[in-house]
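> predicted coordinates and the sequence they were generated for:
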Amino acid sequence: MKFDLLKTDAATQARAGVVHTDHGAIETPIFMPVGTLGTVKGVHQRELKEEVNPDIILANTYHLYLRPGTDILEKAGGLHQFMNWDRPILTDSGGYQVYSLSANRKIKEEGVKFKSHIDGSYHFFTPERAMDIQRSIGADIIMAFDECTPYPCEYNYARRSMHMTHRWLKRCIEHFNNTPDRYGFKQTLFPIIQGSTYKDLRVQSAEFVANCDLPANAIGGLSVGEPAEEMYAMTEVVTAVLPNEKPRYLMGVGTPINLLENVALGVDMFDCVMPTRNGRNGMIFTANGSINIKNKKWEADFSPLDDAGYAWVDTEYSKSYVRHLFTVNEMLGRQICTIHNLAFYLWLMREARKHILAGDFATWKEKMVKQMDNRL
């Protein structure tokens, strides 16, 4: 993997660059749609490519390990072949499940014992096993195994967890370096910075991860319930430590405003379930604020879903019709809102990139944040 940093905004830390992988180039800043189970929910791959047009998508190691399992993925020739996707893929290592499945897991130095949310069976993930599974899945970018701590998190627990994540990272690196790439293309390992919302821990973790000298760096353990101001503060602390010549990935973030604020702090890559999950629940994001399409106020509004036309669904369907689809529990409504939201998120990142390259990102960002901070 190679990263070309093209420009840094003079008034902020926002950056425009290109990440080169064997499955294609990723222009940054970028939002990665989440395809946890090898599919972005409710969206055909053709629609994903033609309407949303992301440079990269994300899938989840834990869920793909459970279903369909690595045997099927290997027989298919890897996830790219299995789901018919020819662009880059990133896989989360399962570290987020250490956080989200807290009632069904037990952590120890060797690894994490999970109780499957599907059938109650037990499974054990070690850093080495997480590397092996991701090799089998065949993602272009694979994540180190870590513990994502909750918020709030007591200082001593956050410190112990951070040091264990660092030890696990060493094991991930060693095992990754001693195993071959699969399916004829190169895979790249990203390390993850932890430390909860404690500045000194975040600095320690960022320094440790930077010294590992991997091709990119990720920031984990944020967007887990902390106030947005805490997220921004921790991101700013970390990006001040990380090397400029490598891409930075902020995991699991966030709202459109979160994305722009973190782009301004020097983050290059994002993922979040929000545009798809909120879309399935009738919330759409626009440049002028968010809309709950299920509200009665849209019942007789026959204007287009979004005049801006980020995807074909925006001008093909009216607000009234999409509201009707939700009222009658028709899955098409959820699909329309999902496609709109994803297309809007990708548009927002590409507009940010244009303004970084043009040199007026700070002014544009402030205007966009004010516009989007509304409920319509």
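Structure's in. What do you need?

> contacts and neighbour counts: CA atoms only from here.
Fine.

> so where do the helices sit in the stretch 201-350 of the chain?
228-241, 256-264, 274-280, 313-316, 319-327, 331-358 (DSSP state H, counting those that start in this stretch).

> looking at this, residue 113 is in a helix?
No: applying DSSP: H, G, I helix; E, B strand; the rest coil, one finds residue 113 to be strand, outside a helix.

> secondary structure element holding the residue nearest to it when sequence neighbours are not counted?
With sequence-adjacent residues excluded and distances taken as C-alpha to C-alpha, 6 or more residues apart in numbering, residue 113 is closest to residue 124, at 4.4 Å. Assigned by DSSP states H and E, residue 124 belongs to strand 122-125.

> that strand: how far from the chain's middle?
24 Å (C-alpha atoms, centre = their mean, to the nearest Å).

> buried sites along that strand?
By 16 or more other C-alpha atoms under 10 Å, the buried positions in strand 122-125 come out as residue 125.

> who are the contact partners of the residue nearest to residue 326 when sequence neighbours are not counted?
Leaving aside its sequence neighbours, residue 326 sits nearest to residue 333 (C-alpha to C-alpha, 6+ apart; 5.7 Å). By C-alpha atoms under 8 Å, 6 or more residues apart in numbering, the residues touching residue 333 are 280, 282, 322, 323, 325, 326.

> so the fifth one makes contact with residue 332?
Yes: if you go by C-alpha atoms under 8 Å, residue 325 and residue 332 touch, sitting 6.8 Å apart.

> who's more crowded, these two?
residue 325 (19 against 14; other C-alpha atoms under 10 Å).

> could you find the closest non-adjacent residue to that one?
residue 333 (5.0 Å).

> alongside the first one, take a look at this:
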Amino acid sequence: MFEFDIDKSDEKSQARAGRLHTGRGVINTPIFMPVGTAATVKGVHMAELEETIAAEIILANTYHLYIRPGIPLIEKAKGVHRFGGWEKPMLTDSGGYQVYSLGQSRKIFEKGVEFRSHIDGSKHIFTPESVMDIQRSIGADIIMAFDECTPYPCDWKYANTSMHRTHRWLERCIKRFNETEEKYGVVQTLAPIVQGSVYTDLRKISAEYIAGTDQPINAIGGLSVGEPKEDMYAMTDVVTSILPKEKPRYLMGVGTPENLLENIALGIDMFDCVLPTRNARHGLIYTHEGIINIKNAKWMEDFSAIDEESTADTSRFHSKAFLRHLFLSKELLGPQIATIQNLSFYLQLVRNARKHILLGDFAEWKNQAIRQYSQRL
């Protein structure tokens, strides 16, 4: 069963520490979900993901799994968990954002979205109904409604039209979801998505509509797409003031360590973002001292640990000088160590946020943590 318990709420903010119960295990919130787009987090073995990074839930993507390896193969494997060897909870993004990012190679209609594969150019159509069917076959514990992610910037008229289309698509998603059953014996939960760009009136309308559908979990989309962080926080604040407090709130595609902490303070429980893994592959490392560009010459003779406070053995035992050497030598181990470090840091960050919510000093800790973790070394 899917249930959400709030263990404690912060007295000086909207932050809360909770537990999300799913058929594949309990998730402690606030939580960050590593992005495993194609059923794998790039460069990280599932054992490292579970034991070293201590991920409690990961995200995979409907669009990418649909394109490759294809839904028939995943069905033959009895779902994405058995296919990829991940036994804990998983969430699938509906593919709405990926289709949006295809730009000129997709067309949006009331029926759905027509797009061309980024791999071979073949033509496909996603509808609310087909996306529900695909996610049933993938078998994730939490599946997302099909929505249109509005670009930034966009004018009010387009944002309004897009938001109402997303609401109509949601009605069809809910209908199809209720008409079908999970395929692999574990309960699936559908999450609707609030849209409305950076317009307060539209965000209020969308949040009220989404809350009215009475789903067990609610998501906020269309942010972290290029808007100033102040707009992100303002829109999140508007939406969390409306969405029911007793249900988990998932802010999609966010973000930096600062973004996570500020949005936790606004009442967000769940996050995902490619930032820690993508930046790791380019040599940008998040540590408990601050942010490092490991390719810089200043680290050439720095034999101190990558991050003394990391839960990752590789970050405590290997030096900054060694990691820089791996990147300059284009050794595959370099991005792998960096990815493990960044994801470990993000998971430690949300665990520390939870700890300080329970201790009652989250607001004070947050402000200090943002200053420390955002500084460039």
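Done, it's in. All of these numbers come straight from a predicted model, not from anything done at the bench.

> show me what contacts residue 259 of structure 2?
Residue 259 of structure 2 sits in contact with residue 229, where contact means C-alpha under 8 Å, 6+ apart.

> can you rerun that using 10 Å?
Listed by C-alpha atoms under 10 Å, 6 or more residues apart in numbering, the contact set of residue 259 of structure 2 reads 224, 229, 232, 233, 265, 271, 370.

> after superposition, how close is the strand holding residue 124 of structure 1 to structure 2?
The superposed strand 122-125 of structure 1 is, by mean C-alpha distance after the TM-score superposition for structure 1, a mean 0.3 Å from where its aligned residues fall in structure 2.

> could I get the helices of the stretch 201-350 of structure 1 as TSV with distance to residue 67 of structure 1?
Converted to TSV, the helices of the stretch 201-350 of structure 1 look like this (distance: least, C-alpha to C-alpha, whole Å):
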stretch	distance to residue 67 of structure 1
helix 228-241	33
helix 256-264	31
helix 274-280	21
helix 313-316	31
helix 319-327	30
helix 331-358	23
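
> in terms of helices and strands, where is residue 59 of structure 1?
Going by DSSP H and E, residue 59 of structure 1 is in strand 57-60.

> same question, residue 73 of structure 1
Using DSSP H and E, residue 73 of structure 1 falls in helix 70-76.

> ok, residues contacting that helix?
Contacts of helix 70-76 of structure 1 (C-alpha under 10 Å, 6+ apart): 61, 64-65, 67, 78-83, 132-138, 182-183.

> give me the residue at the spatial middle of structure 1.
For structure 1, the residue nearest the mean C-alpha position is residue 271 (1.7 Å; C-alpha atoms, centre = their mean).

> look up how far residue 106 of structure 1 lies from it.
With distances taken as C-alpha to C-alpha, to the nearest Å, residue 271 of structure 1 is found 26 Å from residue 106 of structure 1.

> and residue 81 of structure 1, by the same measure?
Counting by C-alpha to C-alpha - residue 81 of structure 1 and residue 106 of structure 1 are separated by 34 Å.

> OK, contacts around the closest residue to residue 153 of structure 1 other than its chain neighbours?
Excluding its sequence neighbours, the residue lying closest to residue 153 of structure 1 (C-alpha to C-alpha, 6+ apart) is residue 196, at 6.8 Å. Going by C-alpha under 10 Å, 6+ apart, residue 196 of structure 1 touches 148-155, 157-159, 161-162, 202, 220-222, 224, 226, 230-231, 234.

> cutoff 8 Å now
149, 150, 151, 153, 158, 202, 221, 222 are the contacts of residue 196 of structure 1 under C-alpha under 8 Å, 6+ apart.

> so of these, which ones are in strands?
The strands, defined by DSSP state E, take in nothing from those.

> now the residue lying farthest from the centre of structure 1, nearest residue through space, not along the chain?
The centre of structure 1 is farthest from one residue, residue 300, which by C-alpha atoms, centre = their mean lies 36.0 Å away. The spatial neighbour of residue 300 of structure 1 that comes closest, neighbours along the chain excluded (C-alpha to C-alpha, 6+ apart), is residue 320 at 5.4 Å.

> quick one: that neighbour from residue 247 of structure 1, how far?
42 Å.

> now residue 301 of structure 1
43 Å.

> which one of the two is surrounded by more residues?
It is residue 247, of residue 301 of structure 1 and residue 247, that has more neighbours when counted by other C-alpha under 10 Å, with 26 against 14.

> you'd agree the more buried one is up against residue 219?
No: using C-alpha under 8 Å, residue 247 of structure 1 is not in contact with residue 219; the gap is 11.0 Å.

> how about residues contacting stretch 114-134 of structure 2?
62, 66-67, 71, 94, 99, 102, 105-108, 111-113, 145-146, 169-170, 172-173, 176-177.
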